[in-house]
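Participant: Need coordinates for the following:
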Amino acid sequence: MIQGRFFAKKGLWVSEYRIESGLNCGGHAFASEGFLLGPVLAEFKEKRDQLNRLANEVLAQGLSNKGRIVPKKQMEFLITAQGGVGTAEEHQFLLDHYKMDSVGWGTPFMLVPDVVNVDNTTLDLLKAAKEDDLYLSGISPLGVPFNSLRGNTKDAEKLAIAAEGKPGSLCPKKYVALNNEFTEKSICTASRQYQRLKLKELDAEELPNLEHQKKYDRIIEKSCICVGLGTSALLVNKLDTKTEGLGVSVCPGPNMAYFSKTMSLREMVDHIYGRANMISRTDRPNMFIKELNLYIDFLNSKIEDLTASTTNKEKSSLVAFVENIREGINYYDQLFSEVKDRFEDTKNSIFSDLETSRKNLNLLYLKI
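Facilitator: Below is the predicted model:
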């Protein structure tokens, strides 16, 4: 909303607001401060008219200030959503209950060779992936948590050269050469140049073995994803990979755990609209419950990183994180109690999962 008004003030109209789950999507993960998808969608639904009116007012003023033509008719925008949607029922619920204009699907399409270039080795890894194989990693040189797949061939390549005493990438693309920690000219934290310098600095600290290994692993964890994410397309289309190598990075969302077979585009579309079911597992949680537990896991990792030097401000931030999740759980309790003729086959498990999540959250709160 703030961004829309910011652009409108400059005479630019945002034609679509895409609401994504902070953790239940593929690629880079931008976790909120515990704000869950359901309550966020509800707020957009509630304030849609207000946002439209304010944005149009700001746009008109911005265009007028620039001496530009002001539209006579009110401008409109779309509000769309995505993040862990996996069934036709969830898809339709977002459209009907939250009045979304459309719903996005991403991760399952990685198993649709008709539309996505995924090499056979990676495709087999994706089909076999379970929850523990899909994790929030630190491999991105951008320093942002990145959804990844354990055992991907780029990581295997990375660990092999590190074991040979040559950690880091040759950095052929230099798309993410943004670090000036050691050099005047920016370099990438996944590059061999950076990692050698960083490891030299680490050795000089003369830390205990366990602490040294922990820091070592974090340094060499960075991966050349600007190359790895594109290599699969080269392999599928039998193009030269001499510069890039054969290692493939891949960034599925957690939803991949529930899709386990190659699909045609027709099968995928039929699944989205309820004409077919491409999920063979019967234990897939509701998309809102999945995201909730991802946030609780994320919070747990933050709490595990607490040290004696953690400030009161940082602890207060974690307390606020807990409260936001707790409000989200209360919202879902009310939502699924009030919604009729939806999720009837899974409501019992949804309420059970909510209660379990509430208990887990309370236990984490005691650790702060």
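
Participant: C-alpha only now, for contacts and for neighbours.
Facilitator: Fine.

Participant: Helix, strand or coil: sort out residue 81 for me.
Facilitator: What DSSP: H, G, I helix; E, B strand; the rest coil gives for residue 81 is strand.

Participant: Let's see this one next, to set against the first:
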Amino acid sequence: MATGFSFTLAATDGRARTGVITTPRGEIRTPAFMPVGTAGTVKAMLPDSVRATGADILLGNTYHLMLRPGAERVARLGGLHKFMNWERPILTDSGGFQVMSLSSLRKMTEEGVTFSSHIDGSKHVLTPERSMEIQRLLGSDIVMAFDECTPFPAAQDVSLESMRRSMRWARRSRDAFGDRLGHALFGIQQGSVFREQREESAEALKAVGFDGYAVGGLAVGEGQGQMFDVLNYAPGMLPDDKPRYLMGVGKPDDIVGAVKRGIDMMDCVLPSRSGRTGQAWTRRGQVNLRNARHADDPRPVDEACSCPACRNYSRAYLHHVVRANEMIAGMLLTWHNLHYFQEIMAGMREAISKGRFASWENDFQSRRSEGDIEPL
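Facilitator: Below you'll find the predicted structure:
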């Protein structure tokens, strides 16, 4: 197991947990939201700005980085941390999710996946061993086991076959990862929305032994209700003394619901993707800055927010730069969204530590239900 990597639980409140993941590159406060730096950058943000929002860790993408600029090139240039100027922890996904989404461009066997690049059509093979090698070359602090992300909906027999393949790949990932001082390997639970399969998957992963465990195969179209149904039992199948990571989630109410059910880590492209399309997430819900109602509004997007977009710019200005397709629009709204998501995490950490999670969640939900401020 990873020496120099540890997880300490500080407090629990119901099933919600708060603690600290310690790595050689710094501490990660949990529950943690990881901004997605797909290709070595959180789009529209400088690394120092991402850190200023409160992020302790970023996510990098194995699939995209192996295709461009190439893992071997990143390694020659000193590793991903140096390459992208982020010296704090980085988690890399295994490439499994992206390969799943390339269904028309891939062929899957027991050995791994052969696929065509979406960039230039070149052929590539991704196996558990190659995924571990790529993530080693990138130098990420937390490495994800290579898995097949089961699509949704999936018949029970299809899901079972997929999950069991992922468990065999998890063993191969563990063997290929070896012992890497200061680096951690996380296994990924699969099983779609089938409780017995989730249980079998959790037992298989625990038998191999990992530094942390992810709940995979959710946020792939099943809807919040079914996702929460699975999260009502899936995290509890995983070891209490290891971090639990829900992959690819989500909207603010998804995040709060996941933490309530025992999740410690999450990631999602939503804050940056929304920011680039004129959407701001606020404590009162989502605000679309493209709408004409903001054109003469001198008020900030969120009066209670201390991010640069809210401190220094009006809704009218943001509406203008969004409509004019100015680069600063995506920069300011991404900063705001990431700041708000990190504010949610900080609020939950404090509430859990004080045993006030239920009242915090009630306040969170009631403010969202009010909707946006009235137009002028």
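
Participant: Could you get me the TM-score between them?
Facilitator: Remark: TM-score between the superposed chains equals 0.28 [TM-score structural alignment, normalised by the length of structure 1]; 160 aligned residues with a CA RMSD of 6.2 Å.

Participant: Show the end-to-end separation of stretch 175-187 of structure 2, please.
Facilitator: 12 Å (CA to CA, to the nearest Å).

Participant: hang on, I meant stretch 149-156 of structure 1
Facilitator: Stretch 149-156 of structure 1 end-to-end distance (CA to CA) = 11 Å.

Participant: which residues in the stretch 201-350 of structure 2 form helices?
Facilitator: 223-231, 252-260, 270-276, 308-312, 315-323, 327-353 (DSSP state H, counting those that start in this stretch).

Participant: actually structure 1, sorry about that
Facilitator: 2-9, 37-65, 88-97, 120-128, 153-163, 192-205, 209-221, 225-236, 265-272, 287-304, 312-338, 347-365 (DSSP state H).

Participant: what would the ones you listed look like in a markdown table with distance to residue 16 of structure 1 and mean neighbour count?
Facilitator: Shown next, in a markdown table, are the helices of structure 1 (distance: least, CA to CA, whole Å; neighbours: other CA atoms under 10 Å):
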| stretch | distance to residue 16 of structure 1 | mean neighbour count |
| --- | --- | --- |
| helix 2-9 | 9 | 17 |
| helix 37-65 | 11 | 17 |
| helix 88-97 | 15 | 17 |
| helix 120-128 | 31 | 18 |
| helix 153-163 | 35 | 17 |
| helix 192-205 | 39 | 15 |
| helix 209-221 | 36 | 14 |
| helix 225-236 | 27 | 20 |
| helix 265-272 | 22 | 16 |
| helix 287-304 | 23 | 18 |
| helix 312-338 | 25 | 16 |
| helix 347-365 | 31 | 16 |
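
Participant: Please enumerate the strands of the stretch 1-150 of structure 2.
Facilitator: Along the stretch 1-150 of structure 2, counting by DSSP state E, counting those that start in this stretch, strands occupy 6-13, 16-23, 26-30, 32-35, 58-60, 90-92, 106-108, 113-116, 123-126, 142-144.

Participant: Of the helices of the stretch 201-350 of structure 2, which is nearest residue 134 of structure 2?
Facilitator: helix 270-276 (25.4 Å; CA to CA).

Participant: Point out the other helices and strands that the closest one packs with.
Facilitator: When contacts are defined as 3 or more CA pairs under 8 Å, 6 or more residues apart in numbering; DSSP states H and E, helix 270-276 of structure 2 packs onto helix 327-353.

Participant: buried residues in the very next helix or strand once past the helix it packs on?
Facilitator: Next helix or strand after helix 327-353 of structure 2 toward the C-terminus (DSSP states H and E): helix 357-370. For helix 357-370 of structure 2, the neighbour count (16 or more other CA atoms under 10 Å) marks 357, 358, 360, 361, 364, 365, 368 as buried.

Participant: Which among the helices of the stretch 201-350 of structure 2 is found nearest to residue 126 of structure 2?
Facilitator: The nearest among the helices of the stretch 201-350 of structure 2, by CA to CA, is helix 270-276 at 26.7 Å.

Participant: And the strands in the stretch 151-300 of structure 2, which stretches?
Facilitator: Under DSSP E, counting those that start in this stretch, the stretch 151-300 of structure 2 gives strands at 184-189, 212-215, 244-246, 265-268, 279-282, 285-288.

Participant: now for the shortest one, which elements pack on it?
Facilitator: Judged by 3+ CA pairs under 8 Å, 6+ apart, the packing partners of strand 244-246 of structure 2 are strand 212-215, strand 265-268.
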